[in-house]
Structures are given as structure tokens and as C-alpha cells.
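Peer 1: Attaching a predicted model along with its sequence, questions to come.
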Amino acid sequence: MNKTILKNIKNIHFIGIGGIGIGGIAEILYKEGYNISGSDISNNYITDKLIKLGININYHNKNNISNTIDIVVPSNSIKQDNIEILESKRLNIPIINRGEILKEIMRYRHGISISGSHGKTTTTSILIDIFIKNKIDVTFLNGGYLKNNENINLGKSNYFILESDESDLSFLYLNPISLIVTNIDNDHIRNYENNFNNILKSFLRFINNIPFYGKSILCIDDINIKNILNKVKSNFITYGFDKKSDIQIEKINKLDLNYSSFILKNNLCNYSIEVILNNISGKFNILNSVAAISLSLIENIDIDIILKSLREFKGINRRFEIIKDKKIIEKINNKNLNNIDIISDYGHHPNEILSIINNIRNIFLNRRLIMIFQPHRYTRTYDLFSDFINVLLKVDILILVDIFSAEESNTFNISSYDLYINIKKKNSNIVYYINNNEILYILNKILLKNDVFLIQGAGSINNIINSI
């Protein structure tokens, strides 16, 4: 097993250590022998887990910073006026971007980066599962939780599978040998000087940064990826429904709630196989699975092991997750209505939400769709306001709760109430704007038998539902 070598660095402090990505980095380095400390504004599952490992974690306080710390690594949500950032600067302690740390974790390993505006976590999860089924003890860091595993592991093999973040351009620090780009969309555009061309240029730079012996796996169905293919200088193969794909989804046999079956044609090797994918649903997730299959094939994983992994896949928390927890079901469906299906999904961009809505409409024919939605970030809500309205109008009944800030300042003076007012103008019968303590009352009032209830959003909405 190759280790992370940070020369002359021993003591590392993480600000915002409760984030899923930054907490995972801290855990890997701690297990490699570095002295780790951290801070956050509150405790959560991640901080509790790290404390149990032996990591010292406190609330934000300038006293957490001392001259014994070699470097400070903040989460991308931490502002420059954070008290610990200011104290680090006063003491001349280097403040290091998490992307730089990930680069060093990847440096002496066989790095595999999964990137894209949507579908990263699902693709990463499927790929990790395939490697595990192939008995490869892989180091990985994922943005979500597999049903049968954690989101982080320090493995003994030389492989490092990483869900890469384009939101703050930190993926440009990385040095993977192979990578996946699922799609490119208009998100986090303020970090790209409000210019979509800058997003395209950044992804192109990321793709062209792999070594001459590496390979990129690119979704040719995505129009934005297709438009930059002629500028890709590194080795790549394509996948998708498009007949020009190297790895082509030739035909969907069945698309159900927990089950997908499709024919996959390898146009590079001229063979076709049936793929069965369990505990995950939707055409978009077929694409995600084929991205993972394609990368597994170039890493010479046996096709039978790949197919076995997909058949036995357990699913991912909050990625079109079918809720089976009896306590949650009883809370939501307290009238014991027949045939109520409850789905929880992390999607927070209009295009992600539209894909979820379309998938539900295709599976649950002629059934009402009730969605509770928590917008994520003031900037995204403001920048994509019209898109959100157009998509949210497609459900039968919409329940809106307040925007999850993700520690952003509300410089636009925008709220979920603005969405509510604009949607209500177009269809006054479908929308509610409520406080969290009104959720059960509203659900009790509007839910009918055979309804599909969708919990949608990336912030605290799932915790809100669990705690009501």
C-alpha cells in the first residue's frame, strides 16, 4: 500500500470537518498516522465517527489554532472571515485547499476520478462496489453512502477512487490516471465568473491532464461533452445510448422501481451482453452504471464480476432511495393509506429534479406525485429561478420549505416564498409553503391512497423528515 507523503507535515487541522468530503480526507490521513484535529459549528454523524476514532474536534474557536499546527485545511464552505482562518493567518500557518491535499493522497496511488455535474456519487458508488466484488481492497472517498458500506476506506491496494468536486474547481488539482465525466451542466457558475464557457474549459483541462497511458470515460449523450470532444487531446472512450458510443446502451429491456435490464454493446470488442441492475432506477442511472462498467473494463476487471456486482448492488442512501423504514413510513402515512410509496432523493439542480420526476412518471403510471422540496443554496435558487419554477410545476402537489443556505449569505434576499408566489401564479392548486413543524399536518391533509411522496433536496430535508 502506497501512503500519502506530506514532507515535514505532521499536525493538520481541518475547519468544517463535519462535511462528508473534508471529514473523509481527515479520516484517511488520521489512519495513515498524521495528527488530526478539527472544528465545526455542530456535531453530526461524521464528527461523532471521527471523535470515536480518536480525533479531537471542537466548535469553531481561535484557541483551536496554535503554532503546533503545520497546515490548516478548510472546507469550501468556510468563509475568509472565519475566526480560525483569521488566527491561522495571524500565526502564518499555511492554509491549504482540500484539492491540494487530495492531490497528495492520490500522488503515489493509481488515481481514478469520477466527475460531472450530476450522477457522480451514484457512478462512484457502483464503481467502488465492482472493485470490492473483485476483491480489490481499494482506497476510496465518496460523496454518499453505499447501503452496504461507508463512504470512505483506506485500502491496501494501490487504487484510489475519488468522487471529484467541480463546484470550487478543486478537481483541477488532481492527477488521476483514469477518469469519468458523466455530464457538464450550468451549476456553481458563480465560481466560474458567471461564464459557462469557463466550466467547459475547466472540464476540458481536467480531461487533458491525465497521462498519455491513462484514459477518460466520457458520456457522448451529453451535448456539452460532445461539443468539446474535438478538443480532447488525451485518450478516451465514449459511452451512452448514442450509436456512435464505444460502449453503447443498445436496448432497455425493463425499467422498474428497483430493477433495470438492458443490452450493452461493446463496439470496441464487438460483443453484446445483458446487464441487470438492482436497487437503482432510471435511464440516468443506467448511464451511470455504464460509466462504471466502462472504467472497470479498461482496468481489466472480469466482465462476469462486473455483472455480478450490478445484480447484487444494494443501492445508495438518498439517491432515488425507496424508503422502507417502518417508523418513517408510519410518520408520513399516519392514516395507513394503501399503496403509498415514499422516495428520498438528493437531487437539487432543476435538471436532476426533472430526471427524478420523469422516472417516477414512467414507473408509477396514473398516480399523484407529492413532492416536498428544500432548495439548496441562495445562489443556485437565484441563478436558476425560472428553471426551478418550470420543473416544480410538473408535480401534482408541491410542498416548499425554506432554502438550505450551506453557509451562504443571502445577498439576493431570496427565499422559498419567492418560488411559492411565482408557482402559485401559474397553478394555485399545487403549492404549499410551510414551516417544518407543519409538515405532518399538511401531509395528513393532502395524502391519498396510491400517492407517491418524494422527499427532494440536498440540505437538511431528510433530517427534518426523520425528526418530525
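Peer 2: Here it is on my side, so go on.
Peer 1: C-alpha from now on. contacts and neighbour counts both.
Peer 2: Will do.
Peer 1: what sits against Ser170?
Peer 2: Contact analysis of Ser170 by CA atoms under 8 Å, 6 or more residues apart in numbering lists 97-100, 164.
Peer 1: alright, now check it against this:
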Amino acid sequence: MATRAAANIGERRVMLATPRRVHIVGVGGPGTSAIAIILAEMGHRVSGSDMHESKVLEQLRDRGITVNVPHRADVVDRCDLVTSSAAVPQSNIELRAASEKGIAVLTRAEMLGAITPHARTVAVAGTHGKTTTTTLLTLMLRAAQLDPGWLIGADVQQLPASAHWGADLFVLEADESDSSHLAITAQAAILTNIDLDHLDEHGSLAGITASFDAMLAATDGPLVVCVDDPAAAALAASHDAITYGTSPAATVRATDVRLSNGAADFVVRWGGVAQADTTSSNIAVHLPLRGMHNVRNFLAAFTMAQALGVAPATAAAAISNFAGVHRRFQVRATHNDATFVDD
């Protein structure tokens, strides 16, 4: 099934080395608005459209991006490329107009495939934890003054926007739901876990696993994989990846974990991973997020940050006041003994 998924993406790569006129249908969505920001900061002329006005559209206009409400067929007339949210039907009048005029229409995955060759890309993949891990790694790289770019499918209080085109590194979620993880050109990759999901795209757990296997094989650089997840651990062994988790077999391991009051305190121990600081092999961490799943998300980001040259102390300090990601196990209220979570 991974081969079929890759074939659906195709080999099409649109060069974005020179300024292009790009129109985004459904630009108000979290994924498409982030792509609009990236393309505009790369120097392309970006326009977009959506069905209804929103705060997101106003924010895009403030960046100089032309946004039309509602959809109109003529807005694509002078465009070089058109892309859209996966939620937009192919019957949309703008997509139909672009096809009739011979304008290249790209899926979201194909557009990411066109963007990522222009930066040193770090792909964060896995069934669960992509958004939080991408955010944590971005904060660590920013703390190390590396001026990374990022593309995150949610709002983060500590970041100025959901997306940014940086000076060198580009960190993004590599989504398996539309096989974006197979379209992206990456020089480093994280695999958080493998679970049964998106069967419409991959057919089976074996198909999903095969797609992650193909992604790791295509990545030209450090691979960071969770050894606590059996399916991911099997791929880690076959790709000689740096591993993380709570297992004694992990290269980077969390020990002495204490979960309380919506936070986690633990010690990270490591060995055998290239790092900026060789004077120690452990560090105490306070993570202001609840749950073991977030301990593992931290370990994923921490391990990749080390592989990219960030000192462990810098990486740990970068998240000491992390407020979390919007709608990612976000606590909305408490009443008596009940906690209400938005996820």
C-alpha cells in the first residue's frame, strides 16, 4: 500500500526557486494558511480564497496576502500554481477554472514536496504527537539561535505564527493522512509511533508501516525513532536510527519520571548521539505538560535537537515554561474532580 500511496502523490515537483504567483483555495484552514505564510516569506506572490471571513484571513491580509471571499473563478486567471485544502471539493469553481486554463493544480502534499527541497528539512512523522513534537523542536532550535523555519498545524502561544520560513532549517509535520510524508524531501526525520489510522490512504497497519519505512529510507540524514513503540522500534533497527523512550534499550532515555499537577519531572540520560555538549550524559528536566506521551514527545525533540547541534541544557531550558499547543490535550476547565480537556 505504501507504493500505491506514493504513486498517488506522483513524482511531480514544481520548482519554487524563482518567484511564482500561487493561489490557495480554502486558505483559512490551519494547514493552508501556514502554507500561505511560508510561500509569501519565500518571496512568492500569494493569494487565497475562502467561503467566510475569519480572523485568520485578516491576519493573512496583514501580511500582504490577497484574500477573496467567497470563491470566484476569475481569481486564478494570472496564477502560475493553484493548491487547496483537502476539504475543498474538486468541483470548486476555482479549481475547475484552473484546470480548464491549464494551470498546474497541486495537492497539499505536492506543494510541500515543492517547498521542502529549498531548505534543510526536518520531518516529524508518526500517528500521534506530531504537532507537539514539531513545536518543542522548533522552540529548542530557536533557543539555540539557529533561526529555523517551521510549519505547525495549530496555534502556539510562544511562537509568533503557525509558520515561518527561516534561514536554514525547516521543521514541519509530515502527515501520513494524505501521504505528505512521502512527498517531502527531508534531511532529518523523527518517527514518534505507528498506529492503525488513515486506512482510506494506506489500507492496513502493514501499509501504514511500509509508508513510514519508505519515508525513513528516503531521508538523507539523522533519524530519530521511538523504541517504546514496537512497530517503530522494528523500523529503527533496520534504519540504524537514534532511539528514544523509557526503555533501557533507548539511546536517549527518560528515567525517574514523576507525573503530577499537569507536569512531568524526569532525568534524561544519553549516549552514542552526536551532541554539542560532551561534558555530561544526563540532565534533569521539568516539562510543564501532562502525561507519558508528552515525555516521549519531549524526548523526540530533545534527541533531534542534539543531533542538530543544540546543547542539552539549551534544549531543556527552552521548554521549561511551555504552555502547550492549542487543542492538543488543552485543559479548558476543572470542576470538582473532573478535568475538561480539548484535544
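Peer 2: All right, it came through fine. Keep in mind the model is a prediction, meaning the values are calculated, not measured.
Peer 1: if we can go back for a sec, could you see which of the contacts of Ser170 of structure 1 carry over to structure 2?
Peer 2: Using both residues aligned by TM-score structural alignment, their matches' CA atoms under 8 Å, structure 2 keeps these contacts from the contacts of Ser170 of structure 1: 98-100, 164.
Peer 1: would you turn those into JSON lines with distance to Ile357 of structure 1?
Peer 2: As requested, the kept ones among the contacts of Ser170 of structure 1 are exported to JSON lines (distance: CA to CA, whole Å):
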{"residue": "Arg98", "distance to Ile357 of structure 1": "34"}
{"residue": "Gly99", "distance to Ile357 of structure 1": "34"}
{"residue": "Glu100", "distance to Ile357 of structure 1": "37"}
{"residue": "Ser164", "distance to Ile357 of structure 1": "26"}
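Peer 1: Mind picking the two most distant members of those?
Peer 2: Farthest-apart pair in those is Glu100 and Ser164; separation 12.3 Å (CA to CA).
Peer 1: Those two: who's more crowded?
Peer 2: The residue with more neighbours, out of Glu100 of structure 1 and Ser164 and counting by other CA atoms under 10 Å, is Ser164; that gives 28 against 16.
Peer 1: At which residues are the helices of the stretch 1-150 of structure 2 located?
Peer 2: Using DSSP state H, counting those that start in this stretch, the helices of the stretch 1-150 of structure 2 run over 2-9, 30-42, 55-62, 93-100, 108-115, 130-143.
Peer 1: for the first one, packing partners?
Peer 2: Helices and strands touching helix 2-9 of structure 2, as assessed by 3 or more CA pairs under 8 Å, 6 or more residues apart in numbering; DSSP states H and E, comprise helix 180-183, helix 199-202, helix 205-218.
Peer 1: By neighbour count, which bits of that helix are buried? Give me those.
Peer 2: Across helix 2-9 of structure 2, burial judged by 16 or more other CA atoms under 10 Å covers 2, 5-6, 9.
Peer 1: Just the angle for that helix relative to helix 205-218, thanks.
Peer 2: Orientation of helix 2-9 of structure 2 against helix 205-218 (axes from the mean of the first three to the mean of the last three CA atoms, to 10 degrees) gives an angle of 70 degrees.
Peer 1: burial of the alignment partner in structure 2 of Ser88 of structure 1, as a residue count?
Peer 2: Aligned counterpart of Ser88 of structure 1 in structure 2: Ala98 (TM-score structural alignment). Per other CA under 10 Å, the neighbour tally for Ala98 of structure 2 reads 24.
Peer 1: which one is Ala98 of structure 2 nearest to, not counting chain neighbours?
Peer 2: Once flanking residues are discounted, Ala98 of structure 2 sits nearest to Val76: 6.2 Å by CA to CA, 6 or more residues apart in numbering.
Peer 1: for the stretch 201-350 of structure 1, what spans make up the helices?
Peer 2: With helices called from DSSP H, counting those that start in this stretch, the stretch 201-350 of structure 1 shows them at 223-228, 283-298, 303-311, 326-332, 350-363.
Peer 1: With distance to Asn158 of structure 1 and mean neighbour count added, can I get these in JSON lines?
Peer 2: Shown next, in JSON lines, are those (distance: least, CA to CA, whole Å; neighbours: other CA atoms under 10 Å):
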{"stretch": "helix 223-228", "distance to Asn158 of structure 1": "30", "mean neighbour count": "14"}
{"stretch": "helix 283-298", "distance to Asn158 of structure 1": "15", "mean neighbour count": "21"}
{"stretch": "helix 303-311", "distance to Asn158 of structure 1": "20", "mean neighbour count": "18"}
{"stretch": "helix 326-332", "distance to Asn158 of structure 1": "41", "mean neighbour count": "14"}
{"stretch": "helix 350-363", "distance to Asn158 of structure 1": "33", "mean neighbour count": "18"}
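Peer 1: Same list (the ones you listed) but as TSV, adding distance to Lys147 of structure 1.
Peer 2: TSV is the format used below for the helices of the stretch 201-350 of structure 1 (distance: least, CA to CA, whole Å):
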stretch	distance to Lys147 of structure 1
helix 223-228	31
helix 283-298	16
helix 303-311	13
helix 326-332	17
helix 350-363	20
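Peer 1: Among those, which comes closest to Tyr259 of structure 1?
Peer 2: helix 303-311 (9.0 Å).
Peer 1: Now do that closest one against helix 120-133, angle only.
Peer 2: 130 degrees.
Peer 1: Pull up the aligned stretch in structure 2 for stretch 168-182 of structure 1.
Peer 2: Under TM-score structural alignment, the counterpart of stretch 168-182 of structure 1 in structure 2 spans residues 178-192.
Peer 1: How far does the matching stretch stretch from one end to the other?
Peer 2: 18 Å (CA to CA, to the nearest Å).
Peer 1: in that stretch, what counts as buried?
Peer 2: Applying a neighbour-count criterion of 16+ other CA under 10 Å, the buried positions in stretch 178-192 of structure 2 are 178-192.
Peer 1: before we move on, what about stretch 18-25 of structure 2?
Peer 2: For stretch 18-25 of structure 2, by 16+ other CA under 10 Å, it's 20-25.
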